[in-house]
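Q: no sequence for this one, just the structure:
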């Protein structure tokens, strides 16, 4: 009996085994790179003045609002878009927080179509004191915004005190945001 027969059958499986090994290595790399604190990204803005901006208002496109217009009272800047599934997920939490009237909630509509943003707010409710629009995303660069949703807490002096990346949950609201709002009110 020839030894070439069994060797050929092993050689036939070699590419499949190599492919499976590569997939296993890639999966292990993804799993090991998971960061459970993904939503606690450090931001160079914390403790710094909020970036300067001048953006149109969604409901009054001829009106422009800048960073100086928002100074004097703390505000929560919530970055959202009608195209963003996470924004829909967190919207009930933002609505509930806005009803407390503890700080102004400013909407930051990012890279959205005007009509889509208006329709989305009509459908899901508008918790915002004002909605600013950044159609091309240029102002977002200074804020370090790279996705939606993202949320910033800014104090009355215009200093960024907190940033949250990803959908805001009820737990995040109570354990992270509310203590910071309490601290701002205690000043």
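A: Structure received. Keep in mind the model is a prediction, meaning the values are calculated, not measured.

Q: okay, CA-based contacts and neighbour counts for the rest of this
A: Will do.

Q: can you give me the strands in this protein?
A: Secondary structure of the chain by DSSP state E: the strands cover 54-57, 60-66, 75-80, 104-110, 130-134, 150-154, 160-165.

Q: what's the span of stretch 146-157, first residue to last?
A: End-to-end distance for stretch 146-157, by CA to CA, to the nearest Å: 25 Å.

Q: got the buried residues for that stretch?
A: 148, 149, 150, 151, 152, 153, 154, 155, 156 (16 or more other CA atoms under 10 Å).

Q: for those residues, give me CSV that also has distance to residue 27.
A: Compiled in CSV, these are given as follows (distance: CA to CA, whole Å):
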residue, distance to residue 27
148, 26
149, 27
150, 28
151, 31
152, 33
153, 36
154, 39
155, 42
156, 46
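
Q: second structure follows, compare the two:
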């Protein structure tokens, strides 16, 4: 090899580790974020809400089908859930809107603890179902608490929000519910 070709060859070899690093980083990023199913997606979106009947806090029965004709914001919470406490005041704001109804579902919680939670923070819900064993949560495909669903007046699940509601998310959920209520 000529002496002029050797320095150019060494410069190319010097970039090889950087090139390999960039290629591996790109492959890693694609594996992490490319062609992936949204883990927040729900198989229920666009489908009828499952037939859920639960005992409620007043000794009656929460039957989501009884709200047919009204949009529903279903908030799944628990007394032991810290983010549920943080989002609780926003549920009061949402409940003021009479174009839809805000319903609660206490997930895997002791009813006495649920009642103490509601006594302490107030009760923004039109009705609270008690899902003590978590069976209704399984029907919904619940990922954890808090989780909030918007159900149209026709009983179709429109969206699911996993995690704590922020003021912006509360507005978005309320607007979606209001647009999908019976006239």
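A: Everything's here; your move. Every value quoted in this text rests on a predicted model; they were computed, and no experiment measured them.

Q: just the TM-score for the two chains, thanks.
A: The TM-score (TM-score structural alignment, normalised by the length of the second structure) is 0.75; 150 aligned residues with a CA RMSD of 2.2 Å.

Q: follow-up on the earlier one: and residue 26 of the first structure, which of the strands of the first structure is closest to it?
A: strand 160-165 (25.7 Å; CA to CA).

Q: tell me the average deviation of that closest one from the second structure after fitting.
A: Comparison of strand 160-165 of the first structure with the second structure after fitting gives an average deviation of 0.7 Å (mean CA distance after the TM-score superposition for the first structure).

Q: thinking again about what came up before, now the strands of the first structure as TSV including distance to residue 9 of the first structure?
A: Output for the strands of the first structure, formatted as TSV (distance: least, CA to CA, whole Å):
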stretch	distance to residue 9 of the first structure
strand 54-57	67
strand 60-66	70
strand 75-80	56
strand 104-110	57
strand 130-134	61
strand 150-154	55
strand 160-165	52
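
Q: mind checking those for the one nearest to residue 6 of the first structure?
A: strand 160-165 (56.2 Å).

Q: by contact count, what packs against the host helix or strand of residue 6 of the second structure?
A: Per DSSP states H and E: residue 6 of the second structure is located in helix 5-33. Packed against helix 5-33 of the second structure by the contact rule (3 or more CA pairs under 8 Å, 6 or more residues apart in numbering; DSSP states H and E) you find no helix or strand.

Q: with adjacent residues omitted, what lies nearest to the residue nearest to the spatial centre of the second structure?
A: Taking CA atoms, centre = their mean, the centroid of the second structure lies closest to residue 162, which sits 1.9 Å from it. Excluding the flanking residues, the one nearest residue 162 of the second structure by CA to CA, 6 or more residues apart in numbering is residue 147, at 4.5 Å.

Q: quick check: the one you found touching residue 73?
A: No. Using CA atoms under 8 Å, residue 147 of the second structure makes no contact with residue 73, being 10.5 Å away.

Q: what sits against the counterpart of residue 131 of the first structure in the second structure?
A: Correspondence of residue 131 of the first structure to the second structure, assessed by TM-score structural alignment: residue 128. By CA atoms under 8 Å, 6 or more residues apart in numbering, the contact set of residue 128 of the second structure is 56, 57, 62, 103, 104, 105, 106.

Q: dump those to a markdown table, plus neighbour count and distance to residue 122 of the second structure.
A: What follows is the contacts of residue 128 of the second structure, written out as a markdown table (neighbours: other CA atoms under 10 Å; distance: CA to CA, whole Å):
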| residue | neighbour count | distance to residue 122 of the second structure |
| --- | --- | --- |
| 56 | 19 | 16 |
| 57 | 18 | 14 |
| 62 | 22 | 19 |
| 103 | 23 | 14 |
| 104 | 24 | 12 |
| 105 | 28 | 15 |
| 106 | 26 | 14 |
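
Q: noted, bye for now.
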